[in-house]
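**Q** Here is a sequence with its predicted model. Questions after.
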Amino acid sequence: MRHFFIAVAIFLGVCSTGGSAKAQEYGNAIGIKFGTYSGITYKLFVSRENAIEAGFTFGNNTLGFTGSYQYFFPIKEVPHLNWFVGGGGHLIFISGHNSLWNDSNHDNNIALGVNGVGGVEYKFPEIPLNIGAELGPCINLADETKLNVHLGIFARYTF
């Protein structure tokens, strides 16, 4: 339970460091993501093409954080649609066995590693909402080395 409160405190601290930089159509977004890293997601654009994303993840016997730096590129043929690439890391606390994060049979592990990410997102022009999907490799470096692929879909309130 202590890990949960520490995780929430760090996530809220990251979210409260908002800025005034504006991207193509929004500067900040908060919402939900479903997939390998299901949970709450917050994105802050630090320039027109660059964003930082933080995630607080939970479910499937896990609790953790993800973070990435992303580069955005417009798809000119489709207004409001962008593709992005980036990289970052994850810190996942595991309670019990979870074959996605570790192959060992012992309980209470920590998965620490690096992530790549690529995806697309669409910002609705008339309402403060963006949706998207992402895919990328993630490599656990501790508690044990393991390669996974993460997949996610998301919806966020933009402001």
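**A** In hand now; what should we look at?
**Q** Please count neighbours and contacts with C-alpha atoms only from this point.
**A** Will do.
**Q** who's in contact with residue 141?
**A** Residue 141 makes contact with 111, 112, 113, 114, according to C-alpha atoms under 8 Å, 6 or more residues apart in numbering.
**Q** Give the buried residues for the host helix or strand of it.
**A** Per DSSP states H and E, residue 141 falls inside strand 129-142. Using 16 or more other C-alpha atoms under 10 Å as the test for burial, strand 129-142 gives 129, 130, 131, 132, 133, 134, 135, 136, 138, 139, 140.
**Q** also this one, for the comparison:
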Amino acid sequence: MKNLFRTIALTLCLCFIFQSEAVAQDYKSAVGLRLGYPWAASYKTFISESNAIEVYASYRGFTGWSWIGLNGAYQIHNDLGSTEGLQWYYGGGAGIQFWSAGDVDLSGTFFNISGYLGLQYTFADTPISLTADWVPTFFIGDGFGGFGGFGGGYGNLGVRYVLSGNGKK
């Protein structure tokens, strides 16, 4: 539990340190897919020049086990170098997963706290935004066998269609 609180404290400190940097987003809102671990339908909207909220519904299935989940994240974007449309972002979020193990008739509900670290590129002349991120996650719950704890293998490649904003600064 101490490591969890340290991670949260470090994330909050980084948010405040980098918050003063001014950048302009390439769009207002976009919808698309997160392809990876887990698969998800995503909606992202900027609430200020550099701050965005992303919500997504996810699914992950593998032999005998599956889950569906709902997640939300607060992300802070910063321009990366002189390449127009390229940004890096970080943030934090929370969610809930509903697990099922059909082979042994077990199920469980887990809450999660996640960190986000990624890259985003928005095309200048096309309403498409691409992302790649790492989402380290801490699961809290007492489902089948007491599973819970840290998972560092979560992340996605994402593609979104820009709904508002023309893809240009």
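**A** Noted; the coordinates are in hand. Source: prediction; values computed, not measured.
**Q** so the strand holding residue 141 of the first structure corresponds to what in the second structure?
**A** Mapping strand 129-142 of the first structure onto the second structure (TM-score structural alignment) gives residues 128-141.
**Q** Quick check: closest non-adjacent residue to the residue nearest the centre of the first structure.
**A** Per C-alpha atoms, centre = their mean, the C-alpha nearest to the average position across the first structure is that of residue 55, at 4.5 Å. Closest residue in space to residue 55 of the first structure, ignoring its immediate chain neighbours: residue 41 at 4.4 Å, by C-alpha to C-alpha, 6 or more residues apart in numbering.
**Q** what separates that neighbour from residue 142 of the first structure, distance-wise?
**A** Distance of residue 41 of the first structure to residue 142 of the first structure, given as C-alpha to C-alpha, to the nearest Å: 24 Å.
**Q** Do me a favour and get the end-to-end distance for stretch 86-106 of the first structure?
**A** Termini of stretch 86-106 of the first structure sit 33 Å apart (C-alpha to C-alpha).
**Q** buried set for stretch 148-159 of the first structure?
**A** 150, 151, 152, 153, 154, 155, 156, 157, 158.
**Q** got these as a markdown table, with secondary structure and distance to residue 83 of the first structure columns?
**A** Below are these laid out as a markdown table (DSSP: H, G, I helix; E, B strand; the rest coil; distance: C-alpha to C-alpha, whole Å):
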| residue | secondary structure | distance to residue 83 of the first structure |
| --- | --- | --- |
| 150 | strand | 17 |
| 151 | strand | 15 |
| 152 | strand | 14 |
| 153 | strand | 14 |
| 154 | strand | 14 |
| 155 | strand | 15 |
| 156 | strand | 16 |
| 157 | strand | 18 |
| 158 | strand | 17 |
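**Q** quick one: the strands in the second structure?
**A** 29-37, 39-46, 51-62, 65-79, 86-101, 106-122, 128-134, 137-140, 149-151, 155-164 (DSSP state E).
**Q** now the ones you listed in TSV, with distance to residue 4 of the second structure?
**A** Output for those, formatted as TSV (distance: least, C-alpha to C-alpha, whole Å):
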stretch	distance to residue 4 of the second structure
strand 29-37	21
strand 39-46	25
strand 51-62	22
strand 65-79	17
strand 86-101	13
strand 106-122	9
strand 128-134	17
strand 137-140	8
strand 149-151	9
strand 155-164	19
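**Q** what's the closest of those to residue 18 of the second structure?
**A** Distance to residue 18 of the second structure, taken as C-alpha to C-alpha, is lowest for strand 65-79 among the strands of the second structure, at 8.4 Å.
**Q** Tell me the buried residues in the closest one?
**A** 66-79.
**Q** And for stretch 111-123 of the first structure?
**A** 111-123.
**Q** residues in contact with it?
**A** By C-alpha under 8 Å, 6+ apart, the surrounding residues in contact with stretch 111-123 of the first structure are 25, 68, 80-94, 101-102, 129-144.
**Q** Likewise for stretch 77-97 of the second structure?
**A** Stretch 77-97 of the second structure has contacts (C-alpha under 8 Å, 6+ apart) with 11, 15, 21-23, 25-26, 50-52, 67-76, 109-124, 168.
**Q** And stretch 49-68 of the second structure, by the same measure?
**A** For stretch 49-68 of the second structure, using C-alpha under 8 Å, 6+ apart, the contacting residues are 22-25, 37-47, 69-78, 97-103.
**Q** Understood, closing this out.
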